[in-house]
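S.K.: sequence and computational prediction follow.
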Amino acid sequence: MIGATVRSGLRPSQRIFQRPLIQPQISRIRLYSTDQPPHAKVRRSIFHRSLTVAKYTGYAGLSAIFGLFVLGAGILAHDAFTYNDRHVERVPINPLALHPERGGPKNLPVVKVQVDDEDDEEMKRLAEKPRLVIIGGGWGAMGVLQTLYPGHYHVTVVSAETFTTFTPLLPSAAVGTVQVRSLIEPLRKIVARLRGHFVAGKAVDISMADRLLEVEIVNTRGVKERVYVPYDKLVIAVGSTSSTHGVPGLEHCFQLKTIADAQQIRRRIMDNFELASLPTTCAEERERLLSFVVCGGGPTGVETAAEIYDFCQEDIMNYFPKACRADVSIHVIQSREHILNTYSEAISKYAEAKFERDGVHLITNARVSAVTPNHVIYTVRKEDGTIEQHSIPTNFTLWSTGIAMNPFAKRLTDLLPNQVHRKAIEVDAHLRVKGAPLGDIYAIGDCATIETAIVPHFMELVDEADKDKNGKIDFTEWEVMVEGIKKKIPMASNHISKVRELFELYDTDADNSLSLNELVRLLEDLGNKITALPATAQVASQQGKYIGRNLNKLSRQQAGLEARGLSDVQEHKATDSAPFIYHHLGMLAYIGNAAVFDIGDFAFTGGLAAMYAWRSIYWNEQVSARTRALLMIDWIIRGVWGRDLSRL
């Protein structure tokens, strides 16, 4: 055996590998043999990695195909079960819904029955519930509608607009950053949760004695007519209009409070750029066309100026002649020393520095004196006290300088005692309109202001606190009075936190008691220190939710009394223990690829990160999942393809 091995010239270990039955093992052993050259091992390693990548890429591709298949199947199933033939036959309609009886002080049709009150058993049951009428479709009205429990009230919403608008993003819609459809939600969809009704009309008058709301509608012939809508509870959330301050020529200005305003502004901006791009437009006229003047340095004015600047930087620069971008000028005229003056000083300065870097011209301590079709005229008081007049040529002026009363709110104050000269409807701590029948009418949002005067409650507070009836208030009785003040005027809480110091300050004769005269002076000074709540969406929303919770509470209590066979619940007893208290959650504003936040004692400013935080907050505050989806799509489209430059 050994000799044969020697003669063959092979070692025993080598002769084994010549056997054909185990030949596949040769390649496996050679793959890991250290005798192979390095480049061969590298090639095989790359080959195996390529196989692994291809394998997982194939898995990912199959997963994507499977996902698309499931999505397509889901859409097909949705279409199959959604789009079908639905026939409506023999729907009962009460004759009074089509031919209302007349009545009231003006003998108008009284809409006691709605067309759909007899659609089904649920609607018939709701028709017997107390009638809750809400005027308006803004933040306050949404707060009420989103908080109310279904089935407690026969709800009717009266609004001239058929949709609610997310007003904080109107500046973005004015330049095409987002589409107007992404900011609106039909009121009928919102009211549907409560099985409520919607009346497209404008509230113009009221008869409080008869509980009738006068509404102006447009009939099928296009003619305006008026009807009465009866109510048991009325919530007024009509908002406000822009304040004119007596400045002539405001008909040449734009406002930014509605969707229609945003659409008009967008058309004017695009028209100005298109006209400025024409070869026949001279340099002077081009500068006038591309001059944008914003009157007012509040959040709306600042955000509009920032959106116009972004529009010029990101879209005009790319698609219009560069001469247009070079001639653009943006001016913000502010009557006070700083813009965003309701925010912290640090935020105001940050915004001003940002505008200065961007080339947005800030004109502070100035007042607009007149607006013409081609100019904005304003005056500036110099340090020596002299007044200097200036003029800015422009074809675009935005007026955003405060608010004034809505016509319906003005009509109501004319009817109420002691409210004729008010700048808003005065309500008590429970948002009930003062002077109206108790618990019948509420007012919330920009159209209302919570009372701050304490002196009108003087005798009531004294009777409650003066236990010994000696005509003086000692410190123990003063502590009782402080609790009463907090219930009637919650906004006074911060001003009377130092109870002992306040008592000693007005105890001028140092007899450890307050005389009635000393007490009157104390309450007068205290009332003068209290400031009204700001006219913001945050305030209106919180007030609306408060009203919704109160109405739910009243309905539950009423149901309990009816079950025991007792009389109606008294509204003031049901709510006196819980006055409205505003919780400030902060303010924010967009200033051009940057944002500022003012949250109590904490102020936050920043660039891209702050902008995304600003977007996240507004995205979360949308009224429906539909508007959230549309808003997200708009932001993605703007980031990838830019703004829509079409003029519709």
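M.R.: Looks like it arrived, so ask away.
S.K.: CA only for contacts and neighbour counts going forward, please
M.R.: OK.
S.K.: just give the nearest non-adjacent residue to residue 254, would you?
M.R.: In space, not counting the residues next to it along the chain, residue 254 is nearest to residue 398; the distance is 4.7 Å by CA to CA, 6 or more residues apart in numbering.
S.K.: do residue 405 as well
M.R.: The shortest distance from residue 405 to any residue other than its chain neighbours is 5.3 Å, reached at residue 240 (CA to CA, 6+ apart).
S.K.: my guess is the one you found meets residue 446, correct?
M.R.: Yes - under the criterion of CA atoms under 8 Å, residue 240 is in contact with residue 446, at a separation of 5.7 Å.
S.K.: comparison target below:
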Amino acid sequence: TTLVHLHHHHIAPIFRRSWHSLLIQSSPQSIWSTTSARFKTTSSHHVFDSSLHHIIPCKSFFSSFGESKLRTQSSMINREYSTNERQASTENQIPPQRSESLDDYEPIAQQLDPIENLPLKNSNTMREQVVLLGTGWGGFSFIKNFDLTNCDLHIVTPRNHFLFTPLLASACVGTLEFRSIVEPVRRARKEENYFYNAAKCVQIDTDQKLLRCRPVYDREKGDYAIRYDRLIVSVGMDVNTMGVRGAEMHGYFLKELDHARKIRYKIIECFEKATNPRLSIQERQELLHFVAIGGSFTGIELMSEIHDFIKEDLSNLFPELMLECKLSIIEAGPQILSTFDKSLQVYAKKHFRNEHINIYTGRKVVEVRENGVQLDDGSNITAGLVIWTAGIQSRKLFHHGRSGGLPLDRAQRVVVDEHLRVKGYEGSIYAMGDCASIDTAPLAATAQVASQQGKYLASFVAQQLEGKEPNETNSFTYSHRGTMAYIGNYKSITETKEFKLRGRASWVLWRSSYLTMLLSIRNKILVPLDWAKAWFFGRDVMNFKS
């Protein structure tokens, strides 16, 4: 009776899951001491403080929340939320935007079990074990081109699909549907010696050739290990907020499919909120101001798609709000689209001015707030949506010795030779894509580079499995095919070695090029259908978030 009373009236409303952990892992004596302390105090605040000393030793509770988080949440005991209030509070909070969870990468010294004591998933085989980390442009290109005759191929990644990132901005506003720009990893190959692991690699042991894998589902079951003979690292890069205050808390990112979904919902939510007659003009203007931080490809194409969404669809549904709508791009450098020829930069800037999209160059964001940003000159820009598209950084896997001593450059990228072999591990470990840096000729972190490296490495590793020695003539050589960017209103800019193109003709080239680059017949059918559907019936403006 005592346990039931305490559970229902004090612990459950806030720490229901933690109380279950206490019941499972604590001894009867510690549970009784916890409940006894309840009746020695009078206020609910003191009840929790008295019980706190008994709850902290519970391993699952402590590791999940941390001591500092416990103290912060202990002050919430006087706030008795109803079910509806708790749901409303959760909906109003912006979910974490980072593509990596810091909890997955606690220091290795805090791991409970040495990696050699973990259950080994691929222990019952004598075949050569090739393990690939990541399914981005490089990883998926490797999967599609690799010969599985002489080995087993294990894929380790928490994302069970390949994402066609050049069209991700279009999915943000409903020009394309989410499923039209992804390829399932499990269906990439049909051979019996092809294995997918829904897990994240959180440690590389180069001495024992073992990987510590943390499953995406049922994490409480614990980690497991995978043995490798040859390891291909293609984990890409993470978002870099550059230490700007509030960027992770209040900013929206655009790197994964889930990010695109959140941006679409937020845009529709801002318009629906702005229809409230109790709002002032200033409040509506704040809600309907959308800001992108970063004037490179992602920021430019995203704001161009949002511009088309508002102009072609939302203007018909919310005509009374069009005077309050505003789009802005903030770039720290002197120019937007800095990788393009200057004439194309000038054309894009003039186009944005004609479409009433504000461009701020040479301005740095020092803080992202719930209702806007603060610039380095002290000025404030209010906004209903702030999207961070500036900068990338290395994954947490390469920090604090988790990568087993792999050589890293200043940007924490893995150093490889001209054959994409990791320095010091030439016979067993390779790296490619954004997370790799060729020591003799570093390349930009682009989809083109990663895709070509994936295809090259698939052939190179297969040859090594056959016992063929590499030579200078078959080292990796990058072939640049050109650069394109969509700037809105069915216009784009294109730059290749042979020509420069802009306007509608460039837009036709932009769409046809990406259509041919799609990897499956399924998506090559779905994407044109989505374009036609958006043209005839308009983009989807429904918000399924309850």
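M.R.: Noted; the coordinates are in hand. No experiment lies behind these values; they were computed from the predicted model shown.
S.K.: after superposition, what is the TM-score?
M.R.: Laid over one another, the chains give 0.76 as their TM-score (TM-score structural alignment, normalised by the length of the second structure), with 431 aligned residues with a CA RMSD of 2.0 Å.
S.K.: my read: the residue nearest to residue 254 of the first structure touches residue 253, true?
M.R.: Yes - taking contact to mean CA under 8 Å, the distance of 5.5 Å between residue 398 of the first structure and residue 253 places them in contact.
S.K.: coming back round to it: aligned to the residue nearest to residue 254 of the first structure, what sits in the second structure?
M.R.: With TM-score structural alignment defining the correspondence, residue 398 of the first structure maps onto residue 387 in the second structure.
S.K.: try residue 294 of the first structure
M.R.: Residue-level alignment of residue 294 of the first structure against the second structure, with TM-score structural alignment as criterion, gives residue 292.
S.K.: coming back round to it: tell me how far the aligned partner of the residue nearest to residue 405 of the first structure in the second structure lies from residue 134 of the second structure.
M.R.: Using TM-score structural alignment, the equivalent of residue 240 of the first structure in the second structure is residue 237. For residue 237 of the second structure, the distance to residue 134 of the second structure (CA to CA, to the nearest Å) stands at 11 Å.
S.K.: try residue 444 of the second structure
M.R.: 19 Å.
S.K.: of the two, who's got more company?
M.R.: Set side by side, residue 444 of the second structure and residue 134 show unequal neighbour counts under other CA atoms under 10 Å, the larger going to residue 134 at 23 against 11.
S.K.: that one -> the first structure?
M.R.: With TM-score structural alignment as the criterion, residue 134 of the second structure pairs with residue 136.
S.K.: do the same with residue 313 of the second structure
M.R.: Taking TM-score structural alignment, residue 313 of the second structure has residue 315 as its aligned residue in the first structure.
S.K.: from what I can see that match touches residue 643, true?
M.R.: Yes - using CA under 8 Å, residue 315 of the first structure is in contact with residue 643, at 6.9 Å.
S.K.: circling back: check contacts around the match of residue 134 of the second structure.
M.R.: By CA atoms under 8 Å, 6 or more residues apart in numbering, residue 136 of the first structure lies in contact with 157, 158, 159, 160, 236, 237, 238, 239.
S.K.: among those, which are in strands?
M.R.: Here DSSP state E is the test, and the contacts of residue 136 of the first structure give 157, 158, 159, 236 as lying in strands.
S.K.: test my guess that residue 341 of the first structure contacts residue 299.
M.R.: No - in terms of CA under 8 Å, residue 341 of the first structure does not count as a neighbour of residue 299; the distance is 9.4 Å.
S.K.: show me which of the two is the more surrounded one.
M.R.: Set side by side, residue 341 of the first structure and residue 299 give different neighbour counts by other CA under 10 Å, the larger being at residue 299 (22 against 16).
S.K.: any idea how far residue 12 of the first structure is from the more buried one?
M.R.: Look at residue 299 of the first structure and residue 12 of the first structure: by CA to CA, they are 93 Å apart.
S.K.: out of the contacts of residue 136 of the first structure, which two sit at the greatest distance?
M.R.: 157 and 239 (14.5 Å; CA to CA).
S.K.: which of these two has more neighbours?
M.R.: For residue 157 of the first structure against residue 239, the residue with the higher neighbour count under other CA under 10 Å is residue 239, and the figures read 27 against 23.
S.K.: residue 240 and residue 446 of the first structure - which one has more neighbours?
M.R.: More crowded of residue 240 of the first structure and residue 446, by other CA under 10 Å: residue 446, with 26 against 21.
S.K.: what's the spacing between that one and residue 428 of the first structure?
M.R.: Counting by CA to CA, the gap between residue 446 of the first structure and residue 428 of the first structure amounts to 15 Å.
S.K.: try residue 69 of the first structure
M.R.: Using CA to CA, one gets 60 Å for the distance from residue 69 of the first structure to residue 428 of the first structure.
S.K.: so residue 196 of the second structure makes contact with residue 185?
M.R.: Yes - with contacts defined as CA under 8 Å, residue 196 of the second structure counts as touching residue 185 at a distance of 7.5 Å.
S.K.: returning to that earlier point: what strand or helix carries the match of residue 294 of the first structure?
M.R.: strand 289-293 (DSSP states H and E).
S.K.: touching that strand from outside, list them.
M.R.: Taking contacts as CA under 8 Å, 6+ apart, the residues outside strand 289-293 of the second structure that touch it are 299, 303, 324-331, 365, 382-390.
S.K.: packing partners for the helix or strand following that strand?
M.R.: Per DSSP H and E, strand 289-293 of the second structure leads on to helix 297-309 as the next helix or strand towards the C-terminus. When contacts are defined as 3 or more CA pairs under 8 Å, 6 or more residues apart in numbering; DSSP states H and E, helix 297-309 of the second structure sits against helix 168-172, strand 289-293, strand 326-331, strand 483-488.
S.K.: next, the buried residues of the second one.
M.R.: Buried residues in strand 289-293 of the second structure, defined by neighbour count with 16 or more other CA atoms under 10 Å: 289, 290, 291, 292, 293.
S.K.: ok, these vs residue 223 of the second structure, which is closest?
M.R.: residue 293 (37.4 Å).
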